[in-house]
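Undergrad: got a predicted structure here, sequence first:
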Amino acid sequence: MNKAQFVELVQKNGDYKTKVEAENAIKAFTEAVTEALVAKKDISLVGFGSFAASLQKGKSGKVPGTDKTYTTQDKMVPKFKAGKSLKDRVAAGK
C-alpha cells in the first residue's frame, strides 16, 4: 500500500471530508511520534502497540574477502512492539 492509498483508507476510516484532512492527521501523528522519540519518551497505545527509542550498541566486524575491519558507533534507533489486539486481528486476517 502506498501513501496515497493509505491516505484514502484513513479518510474512509476516520470519517474525514477530504484527503487533505486525512493527510494532515497522518502527518500530525508521525510528527508527534517522532518528537516524542527524539526526546527519548516512550509512547504506549493500548491494544495497538508501543513506540520506543532504544540504544543500539556499536559493533565491529570484518569486510568479507579482505582483511579490513570496521566499527560502528552506538546510536539511538526507533522500535515498535505490536500490542495483543493488533497481533490478534492480523493473525485472524489470514
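TA: Yes, it's here.
Undergrad: contacts and neighbour counts: CA atoms only from here.
TA: OK.
Undergrad: so where do the helices sit in this structure?
TA: 3-14, 19-38, 84-92 (DSSP state H).
Undergrad: which elements pack onto the longest one?
TA: Think helix 19-38. helix 3-14, strand 49-56 (3 or more C-alpha pairs under 8 Å, 6 or more residues apart in numbering; DSSP states H and E).
Undergrad: okay, pairing it with this:
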Amino acid sequence: MIKSELVQKLAEQNPHLYQRDVENVVNAILRTISDALARGDRVELRGFGIFSVKKRGARTGRNPKTGDLVAVSEKVVPVFKTGKEMRQRLNPASPKKRKRATAGATAISRLVEA
C-alpha cells in the first residue's frame, strides 16, 4: 500500500472528512515521526511497533565492480520493530506442539518411577 492508497482508504472509512483533510492528517503524522527520528528520538505506537534510529559505525567496504577498498563513513539508519499485537496478527496462533522429553529427562523420570 502506498500513501495515496492509505489516504483513500481512510477517506472511505471516514466519509464525514474531506480527502484533502485526511491527506493533511497522514502527512502530519508521517512528518512528526520523521522529525522525531531526525532528533534521535524513538516513536512508539502501541500495538503497531517502534520506530527508532541506529548508528552504524564507519567501516571499510569493497567496490563490488573493481574490488578496491572503500572507506564507508558512519551513518544513522531508521529501524522498525513490530509490536506484540502486530506480530500476533501476522502470525496467527497455531496449535502448540508438545515438547519431546530429552534423554536426560527420560532417564530421570525412569529413576523416579522405579
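TA: Nice, I can see it. This one's a predicted model, so the numbers in the text were calculated from it and none came from an experiment.
Undergrad: would you pull the TM-score for this pair?
TA: For this chain pair, the superposition-based TM-score is 0.82 by TM-score structural alignment, normalised by the length of the first structure; 91 aligned residues with a C-alpha RMSD of 1.8 Å.
Undergrad: and Phe48 of the first structure, which of the helices of the first structure is closest to it?
TA: Between Phe48 of the first structure and the helices of the first structure, the shortest gap by C-alpha to C-alpha is with helix 84-92, which sits at 5.3 Å.
Undergrad: let me see the residues that make contact with that closest one.
TA: Gly47, Phe48, Gly49 (C-alpha atoms under 8 Å, 6 or more residues apart in numbering).
Undergrad: just the buried members of the residues you listed?
TA: Gly49 (16 or more other C-alpha atoms under 10 Å).
Undergrad: a markdown table please, covering the contacts of helix 84-92 of the first structure and showing distance to Val33 of the first structure.
TA: Formatted as a markdown table, those follow (distance: C-alpha to C-alpha, whole Å):
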| residue | distance to Val33 of the first structure |
| --- | --- |
| Gly47 | 17 |
| Phe48 | 14 |
| Gly49 | 12 |
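Undergrad: most tightly packed of the helices and strands packed on helix 19-38 of the first structure?
TA: strand 49-56 (a mean of 16; mean count of other C-alpha atoms under 10 Å).
Undergrad: that one vs the second structure, mean deviation?
TA: Superposing on the second structure and averaging over aligned pairs (mean C-alpha distance after the TM-score superposition for the first structure), strand 49-56 of the first structure comes out at 0.9 Å.
Undergrad: chain center to that strand: distance?
TA: Here strand 49-56 of the first structure shows a centroid-to-chain-centroid distance of 9 Å under the convention C-alpha atoms, centre = their mean, to the nearest Å.
Undergrad: same thing with stretch 16-25 of the first structure?
TA: Average the C-alpha atoms of stretch 16-25 of the first structure, do the same for its chain, and the two points are 20 Å apart (C-alpha atoms, centre = their mean).
Undergrad: in it, which residues are buried?
TA: Lys19, Glu21, Ala22, Glu23, Ala25.
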